[in-house]
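**Q** pasting the sequence and the predicted coordinates here, then a few questions.
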Amino acid sequence: MRNKNKNTFPRPGTTVFIALTWLLFQATVVFADSASEKAQMLINEMSRASHDLNYDGVLVYRCANQMNTMRIIHKAGGEGEHERLVSLTGSAREVIRDGNTVRCFFPENKAVMVEKSHAGKLISSYLPDPIERIADHYHFEIATQDRVAGRNAWVVNIIPGDNLRYGYQLWVDQDTRLMLKSELKNSDGITLEQIMFTQLEVLEQIPDSLLKPTITGADYTWYETTAKSKMEVQNSDIRWIVTWMPDGFTMSEYGKQSMSMSQVPVDHMVFTDGLAMVSIFIEKLTRDAQSAEGPSTMGGINTYAVLTGGYQVTAVGEVPMTTVRLMANSVKPRD
């Protein structure tokens, strides 16, 4: 019988793996307006393809000085999307997505983390919302052409309109419109994170057997978290407010989530502009609880923690340090 636990989840050594789970041949120069329109069209087509196509591929994820190789299998269908992500290097971890439910299997801890989230995605979490959502805060251009995983690709730049968010460079398959490669860029153009397919096959059908985990989790401890979309959240549910955030950011989810080293579930809010995402965790500190303050960075993921009124507030996201610092410092109890 599996043991259910909703308090703490042991996650040593899992940061890079989770980060992946919670985003050339020179082309002919074109005028800016037409290039921007073509780039926006490609991004919309890429977002649709990531949901509508069946594919099986191997990708490499680089973050800071760490690199992981993974296999991803995606099945589209009228009953929702299904995905399986398998780590091919390091610990034999797996992530299974069935619709909006995501299960993360950690054999080194004999643990499974289950999250029910409206934003439940694996590789497609690196893809933007429809272009209308992000067009006011980013500029778009087709930079050039390239080849990735043996496929011809357009290279699309997504350039932020301010210094409060990062830029992106996307390689879009000219045939299927799937994303073949993605790089997260800071304001100096330095690559902070990279996802790249080394093999990719688009299929008519995906057998259900390919989507089943090799780990049953029968003797594992199961940790469950839940989240509500903004539409489901009642005002009475929200105990905290974020009084500052960059233009275009809105709260997309609110809920309770288990965290390592915490004896009670913490308040968890997710904010997004349709592309960048910031999570804010608010934890009541107990007498023997470990606390942290200040900044930390891993690749493109920045974290900033502050203490306020017996609570620890932690903001984490793939945005510049200034953004998470200002958001963390702006969290206040709701009147």
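**A** On my side now, so go ahead. Predicted model, so just to flag it, every value in this text is computed and none were measured. Numbering: from 1, shown residues only.

**Q** CA atoms for contacts and neighbours, from now on please.
**A** Will do.

**Q** buried ones in the lengthiest helix in the chain?
**A** Ranked by number of residues, the top helix in the chain under DSSP state H is helix 32-52. With burial defined by 16 or more other Cα atoms under 10 Å, the residues of helix 32-52 counted as buried are 35-36, 39-40, 42-52.

**Q** stretch 79-99 too?
**A** In terms of neighbour count (16+ other Cα under 10 Å), stretch 79-99 has its buried residues at 81-88, 93-99.

**Q** how far does it sit from its chain's centre?
**A** How far stretch 79-99 lies from its chain's middle: 14 Å, per Cα atoms, centre = their mean, to the nearest Å.

**Q** residues in contact with it?
**A** For stretch 79-99, contacts defined as Cα atoms under 8 Å, 6 or more residues apart in numbering pick out 21, 51, 68-76, 102-108, 120-122, 210-213.

**Q** any of those residues buried? List them.
**A** Of the contacts of stretch 79-99, these count as buried by 16+ other Cα under 10 Å: 21, 51, 68-76, 102-106, 120-122, 211, 213.

**Q** take those residues and keep only those in strands.
**A** Judged by DSSP state E, strands contain the following of these: 68-75, 102-106.

**Q** now distance to Met298 too, for the residues you listed, in a markdown table please.
**A** Converted to a markdown table, these look like this (distance: Cα to Cα, whole Å):
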| residue | distance to Met298 |
| --- | --- |
| Asn68 | 15 |
| Thr69 | 18 |
| Met70 | 20 |
| Arg71 | 23 |
| Ile72 | 23 |
| Ile73 | 27 |
| His74 | 28 |
| Lys75 | 31 |
| Val102 | 24 |
| Arg103 | 24 |
| Cys104 | 21 |
| Phe105 | 23 |
| Phe106 | 21 |
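
**Q** before we go on, here's another structure to hold up against the first:
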Amino acid sequence: MQGLVIGLITLALSFNAHGVEDPWLHLVKASQAARKLSYKGIFLYQNSQDIRSIEITHLNNGEEEFARMVTLEGQPREALSRGNNMTVFNSNKDNVIIQQRQGQSLFPAILPADIESIKAIYTLRFANQERISGREAQIVYLEPKDQFRYLYKFWLDKEFGLILKMSILDHQQKMIEQASFNQIGLFSGQDLNWFKPDVDIHKKYIMNEVPENKVPLEKYCTIANLPAGYKEVSHVTRTMGTKPQLVHHWVFSDGLSFVSLFVNSIPKDQKSRSGETRVGSSHVHARVMNGHQIMVVGSVPEVTIQKISNSIQDMKAH
């Protein structure tokens, strides 16, 4: 216990004294703050095609971590997370589509719990200080060491370390995505009455994951030679499309960026897709291999999407 107290004091002092302690401790503090503090606020999310406000409530009771995110404009959408498990509720005119996700980090908890994992692929640089949502913030840049990832700019709360604002910039310094609190506050209550979806109970609920015992057990394909730093963080099989079909869905991450890989067999009456495009802040790469549609999507450089697409090997013929 004494060692923990000393460590926390050292961490707090380092945040106010550049160069005295390891500068990466600023990101350690930011990562811990997003997971250990209890807070509620509203942040504005923006990419090249979309701007929306999102309300977040986050609680850590000392044993478990709970969060609820609600999109305040457009189609109703909520995400509830407990630890590493997340449930997403998407409402349309008739249904509520429910998805289970694991391992994905959302603002402001976008830094990995283990900061050591990103030191080999990013460099750290400090800049000026600014006020965000009425609070003093230190600007920090995470600059990529290669072409497979973008530049991250963080505004870290000087008192608590929480990320108050984040920008993702491409290699020409153009903003790709941004999230920024316009309201934020801490709370100390342990009440979990808010931890439930606020969706229309009269709509039909549809789970679009396939139970594990219905997923074919034979080897599907081999994935090798991923871009440096990227690792598989989840793999599920879900039903997708206007004519529902089984789709294998992988998620890869370098600790900050997330890329989705979708693979499905192509029905005889369905036209395949090939080529590259951009949708909002994401690049999309599509190709066909042995009767299967391969689709890779992510807010990462185009070269990263291409390399992940080409990492699929030994695809079983359809």
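**A** Looks like it arrived, so ask away. In this text the structure is predicted, and so the values were computed from the model without any measurement.

**Q** element containing the equivalent of Ile206 of the second structure over in the first structure, please.
**A** Taking TM-score structural alignment, the alignment pairs Ile206 of the second structure with Trp222 from the first structure. Following DSSP states H and E, one finds Trp222 of the first structure within strand 221-229.

**Q** which residues touch Ile280 of the first structure?
**A** Residues near Ile280 of the first structure by Cα under 8 Å, 6+ apart: 268-270, 313-316, 328.

**Q** try it again at 6 Å.
**A** By Cα atoms under 6 Å, 6 or more residues apart in numbering, the contact set of Ile280 of the first structure is 268-269, 314-315.

**Q** same thing with Tyr168 of the first structure?
**A** Tyr168 of the first structure neighbours (Cα under 6 Å, 6+ apart): 158, 183-185.

**Q** show me which of those residues is closest to Ser262 of the first structure.
**A** Leu184 (31.0 Å; Cα to Cα).

**Q** ok, and the closest non-adjacent residue to the residue mapped onto Thr322 of the first structure from the second structure?
**A** Counting by TM-score structural alignment, Thr322 of the first structure lines up with Val303 in the second structure. Leaving out its chain neighbours, the residue that sits closest to Val303 of the second structure by Cα to Cα, 6 or more residues apart in numbering is Phe148, at 6.5 Å.

**Q** Ser38 of the second structure now?
**A** Leu59 (4.2 Å).

**Q** ok, the aligned residue in the first structure for that neighbour to Ser209 of the first structure distance?
**A** Per TM-score structural alignment, the equivalent position to Leu59 of the second structure in the first structure is Lys75. According to Cα to Cα, to the nearest Å, Lys75 of the first structure stands 12 Å off from Ser209 of the first structure.

**Q** please apply the same query to Gly217 of the first structure.
**A** Relative to Ser209 of the first structure, Gly217 of the first structure is positioned 17 Å away (Cα to Cα).

**Q** ok, and what's touching stretch 151-166 of the first structure?
**A** With Cα under 6 Å, 6+ apart, stretch 151-166 of the first structure has contacts from 137-147, 167-174, 185-186, 319-320, 323.

**Q** next: stretch 209-222 of the second structure.
**A** In this structure, residues lying in contact with stretch 209-222 of the second structure by Cα under 6 Å, 6+ apart are 237-238, 312-315.

**Q** and which of those residues is nearest Met175 of the second structure?
**A** Ile312 (30.5 Å).

**Q** so what's the closest one closest to, chain neighbours aside?
**A** Distances taken as Cα to Cα, 6+ apart put Ile223 closest to Ile312 of the second structure, at 4.6 Å, once the chain neighbours are dropped.

**Q** the second structure: which residue goes with Ser258 of the first structure?
**A** Taking TM-score structural alignment, the alignment pairs Ser258 of the first structure with Thr239 from the second structure.

**Q** where does its match land in three-state SS?
**A** Put simply, Thr239 of the second structure is strand when judged by DSSP: H, G, I helix; E, B strand; the rest coil.

**Q** is it in contact with His248, as I believe?
**A** No. Assessed by Cα atoms under 6 Å, Thr239 of the second structure is found out of contact with His248, at 8.8 Å.

**Q** those two: who's more crowded?
**A** His248 (19 against 15; other Cα atoms under 10 Å).

**Q** using the three-state scheme, assign the more buried one.
**A** strand.

**Q** ok, for it, nearest residue in space, not its chain neighbours?
**A** Thr237 (4.5 Å).

**Q** that neighbour touches Gln245, doesn't it?
**A** No. When contacts are counted by Cα under 6 Å, Thr237 of the second structure is not listed as touching Gln245 (9.9 Å).
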